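> Quick check, what structure comes out for this input:
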Amino acid sequence: MDSFIYTSLPARVVFGVGTTASLPQEVHALGITKALVLATPQQVSEAQALADLLGDAAAGIFAEAEMHTPVDVTERALAAFAALGADGIVSIGGGSTVGLGKAIALRTDAPQVVLPTSYAGSEMTPLLGQTEGGKKTTLRSLKVLPETVIYDVNYTLTLPPRMTVTSGMNAIAHAVETLYAQEANPVLSLMAEDGIAKMTRALDRVLVAPSDIAARSDALYGAWLCAVCLGAGGVALHHKLCHVLGGSFNLPHAETHTIILPHALAYNAPEIPQAMAAMRRATGAEKPAKALFRIAQSAGVPTALKDLGMPQDGIARAVEITLENPYFNPRAFERDALLQLLENAWHGNEPDA
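Modelled structure (predicted):
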């Protein structure tokens, strides 16, 4: 066996159905006496329910989280955090809310408890992407890693099927890149393959029966495995392109990942035979990129960047930004090939890999 390095990241995970009830105890265990509860405007009612559950341990609610973690929103949240005398963070939601909590923790070192309501996976990573001046930058710091994550399957029961698929594809992307990232190792590869298998199979079941507890549990478990992969592993071309497209063109996060993933996998396929073998086992398909594309297609979610409002004349700009600071990738970043990749993604062409 080849040599490798595996780093296990510190985090407490509470997984199950109805686990939100443990929030007061988890907050107390971290020494939090006044928690600022974070959410998006769409999830303010869920935030209020958590504040009610916490009682005197809730400092207040800040429900202005936005996708791609704009710095100006973070500054407003920091002002609220200070004004309310908060000493900890409780985040409920998907990547937008979790990102805001991380941004506050980066600047205050406040402990965090996260209750995910999607499969985004940000809660298990020491990564933070922030947007300012039309560009998204990413940093890695243990200061942003949440101390406790409460996975409550109940929150995912009402996740609409289409959103389930895009959020699930976002999760799958984390594991796919772990299979061939610079930090790839056999431990993470086991988690990645199982996470992809659990999620792809669960998505088919959820589309048929959205309230199926067993299917939702498998999906959330798969999402957790994929998130661990992202946190302890690394990223490559797929995430680089999604960061560029999201930050520069304000495209929705999960939908962008859903569209780009099959094309990025097809781009790298010739250089990653072992990862492609794992993908075939996980998806049960001879052509995994095509299989991922068809999952999105069958769910009726966007499969073309043009459907997200991406201008076709922005493709060249996206490639230039990508080439300014390329991530590690098993296949070199080739300008013409990247232009073709984004053209295919813009049109929604089915990959053949």
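> Going by C-alpha atoms from here, please, whenever you check contacts or count neighbours.
Will do.
> what helix or strand does Ile150 sit in?
strand 148-152 (DSSP states H and E).
> To compare against the first, here's the next sequence to fold:
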Amino acid sequence: MSLTFTHETLPQRVIFAAGQTADRLPAEVARLGSRPMVITTRGEVLPGARHYRDVVMHVPVDVAERAREATAAEGADVLVSVGGGSATGLAKAIALTTGLPIVAVPTTYAGSEATNVWGMTDNGRKNTGADPRVLPRTVLYDAALTLGLPTELGVASGLNALAHCVDSMWAPRADPINQALAIEGARALSSGLPEIVRQPRNLQGHEQTLYGAHLAAVAFASAGSGLHHKICHVLGGMFNLPHAQTHAVVLPYVMELNSPGIPDRLTDALGPGGLARLRADVGAPRALRDHGFRETDIPAAVDAILPVVPDGNPVPVTADNLTELLRRAWAGEEPK
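The predicted structure follows:
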């Protein structure tokens, strides 16, 4: 069968350098500007630079506006995000209106640093979009910075990355190139995540997981949001659920629904026992009710998700099967 598709690759400088942030970051920032604004909740990352620490999950619009005002007052000409998806997301919100370049130093496996996707929350609704201005110009991956990540958060963040791989199988712009990246990302995550649980101070496990998370995010940026991410964006925005844990809980139920569309090569990449074995090995989050979602919230969530279900999902999504998916995820029932 002939191949017919269009694939776009995002322009980005990517550096893997474990334990070298202090040495490498100043030069990477200097390539893009001279007055950096550092977005982080960590300690002093870049000596002499202004550090902005009002970082909030899901990037509320008022938080974004305050950060933009502070950046303008500082006269900053380059943004540096150091942290998880919330720090990266806030830097993107600033770049969206200012066009300032971003140097991203991720400390979780969220993957936002490798995408041109932005997201902000307004009155309980998470709005997302894609814009070339928010794609970080440079990403510095330093696995040493993930060694202090609590294991349970690292697991949830890594499963969030795995969800990028899964969604890339059937998202609106899925193609053979981003599917290949997603398969390799799934393989790396499936080998790296159990290692960071067994040996939290083992740098190699964290490097494999960061590598897998990057590939997953690159695939996702190309393929777009599939059913899984549409569900989780609604849950996060409407009910203020924690981002990584929500993705980790919902993933097996989306795979259960879409099982007819799961390619053998994804199953092979997940290894013996598949996702069920991986979740058991790493002690994955189990139920949405453990993270603030109530059973009575399900009807409102269904009403909000149905209009944004992407075309091309392997299985038709209805109010009934979506309600059942959310009910099982709420209860933490064992996926089939």
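> The strand holding Ile150 of structure 1 vs structure 2 - mean distance after superposition?
Strand 148-152 of structure 1 differs from its equivalent in structure 2 by a mean of 0.5 Å after superposition (mean C-alpha distance after the TM-score superposition for structure 1).
> what's that strand aligned against in structure 2?
Mapping strand 148-152 of structure 1 onto structure 2 (TM-score structural alignment) gives residues 138-142.
> Please apply the same query to stretch 212-229 of structure 1.
Matched against structure 2 by TM-score structural alignment, stretch 212-229 of structure 1 falls on residues 202-219.
> List the buried residues in the matching stretch.
Neighbour-count burial for stretch 202-219 of structure 2, counted by 16 or more other C-alpha atoms under 10 Å, picks out 203-219.
> ok, now stretch 185-203 of structure 1?
For stretch 185-203 of structure 1, by 16+ other C-alpha under 10 Å, it's 185, 188-189, 191-203.
> returning to what we had before: and the helix or strand following the strand holding Ile150 of structure 1, what other elements does it pack with?
The C-terminal neighbour of strand 148-152 of structure 1 among helices and strands, as given by DSSP H and E, is helix 161-178. In this structure, helix 161-178 of structure 1 packs against helix 186-208, helix 213-232, helix 253-268, helix 288-299, with contacts taken as 3 or more C-alpha pairs under 8 Å, 6 or more residues apart in numbering; DSSP states H and E.
> what packs against the shortest one?
With contacts taken as 3+ C-alpha pairs under 8 Å, 6+ apart, helix 288-299 of structure 1 sits against helix 161-178, helix 253-268, helix 273-283.
> Figure out which of those helices is closest to Leu305 of structure 1.
helix 253-268 (6.9 Å; C-alpha to C-alpha).
> average offset between that closest one and structure 2?
Using mean C-alpha distance after the TM-score superposition for structure 1, helix 253-268 of structure 1 ends up 0.5 Å from its aligned counterpart in structure 2, as a mean over the superposed pairs.
> what stretch of structure 2 does that helix fall on?
Matched against structure 2 by TM-score structural alignment, helix 253-268 of structure 1 falls on residues 243-258.
> Residues contacting the strand holding Ile150 of structure 1, please?
11-20, 23, 26, 112-117, 123-124, 220 (C-alpha atoms under 8 Å, 6 or more residues apart in numbering).
> how distant is it from the center of its chain?
Distance, stretch centre to chain centre, for strand 148-152 of structure 1: 15 Å (C-alpha atoms, centre = their mean, to the nearest Å).
> Could you check how far Val235 of structure 1 is from Asn349 of structure 1?
Val235 of structure 1 sits 24 Å away from Asn349 of structure 1, taking C-alpha to C-alpha, to the nearest Å as the criterion.
> on that earlier part again, redo the helices and strands packed on helix 288-299 of structure 1 as JSON lines? Include mean neighbour count and distance to Gln340 of structure 1.
Rendered in JSON lines, the data for those read as follows (neighbours: other C-alpha atoms under 10 Å; distance: least, C-alpha to C-alpha, whole Å):
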{"stretch": "helix 161-178", "mean neighbour count": "27", "distance to Gln340 of structure 1": "20"}
{"stretch": "helix 253-268", "mean neighbour count": "25", "distance to Gln340 of structure 1": "10"}
{"stretch": "helix 273-283", "mean neighbour count": "18", "distance to Gln340 of structure 1": "21"}
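> TSV for the ones you listed, including distance to Val244 of structure 1?
Rendered in TSV, the data for those read as follows (distance: least, C-alpha to C-alpha, whole Å):
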stretch	distance to Val244 of structure 1
helix 161-178	16
helix 253-268	10
helix 273-283	25
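> And those: which comes nearest Asp336 of structure 1?
Counting by C-alpha to C-alpha, Asp336 of structure 1 lies closest to helix 253-268 out of those; the figure is 11.8 Å.
> Outside of the closest one itself, list whatever touches it.
The contact list for helix 253-268 of structure 1 (C-alpha under 8 Å, 6+ apart) reads 67-68, 120, 166-167, 169-170, 173, 237-239, 241-242, 245-246, 288-290, 292-293, 296, 301-305, 308, 330-331, 341, 344-345, 348, 351-353.
> Show me just the buried residues among the residues you listed.
Buried residues within those, counting neighbours by 16+ other C-alpha under 10 Å: 67-68, 120, 166-167, 169-170, 173, 237-239, 241-242, 245-246, 288-290, 292-293, 296, 301-305, 308, 330, 341, 344-345, 348, 351, 353.
> how close does the aligned partner of Met163 of structure 1 in structure 2 get to Thr146 of structure 2?
Taking TM-score structural alignment as the criterion, the aligned counterpart of Met163 of structure 1 in structure 2 is Leu153. Distance from Leu153 of structure 2 to Thr146 of structure 2, counting by C-alpha to C-alpha: 11 Å.
> The nearest residue to Phe328 of structure 1 once chain neighbours are set aside and Asp336 of structure 1, how far apart?
Distances taken as C-alpha to C-alpha, 6 or more residues apart in numbering put Ala236 closest to Phe328 of structure 1, at 5.4 Å, once the chain neighbours are dropped. From Ala236 of structure 1 over to Asp336 of structure 1 the distance is 18 Å, taken as C-alpha to C-alpha.
> who has more neighbours, those two?
In this comparison of Ala236 of structure 1 against Asp336, neighbours counted by other C-alpha atoms under 10 Å, the higher total goes to Ala236 at 22 against 10.
> doesn't Asn329 make contact with that one?
Yes: applying C-alpha atoms under 8 Å as the test, Ala236 of structure 1 and Asn329 come out as touching, 5.0 Å apart.
> Identify the contacts common to the two.
Jointly contacting Ala236 of structure 1 and Asn329 under the rule C-alpha under 8 Å, 6+ apart are Ala181.
> now the closest residue in space to Thr19 of structure 1 that isn't next to it in sequence: how far from Tyr119 of structure 1?
Counting by C-alpha to C-alpha, 6+ apart, Thr19 of structure 1 lies nearest to Asp152, which is 5.2 Å off, once chain neighbours are set aside. Spatial separation of Asp152 of structure 1 from Tyr119 of structure 1 under the definition C-alpha to C-alpha is 12 Å.
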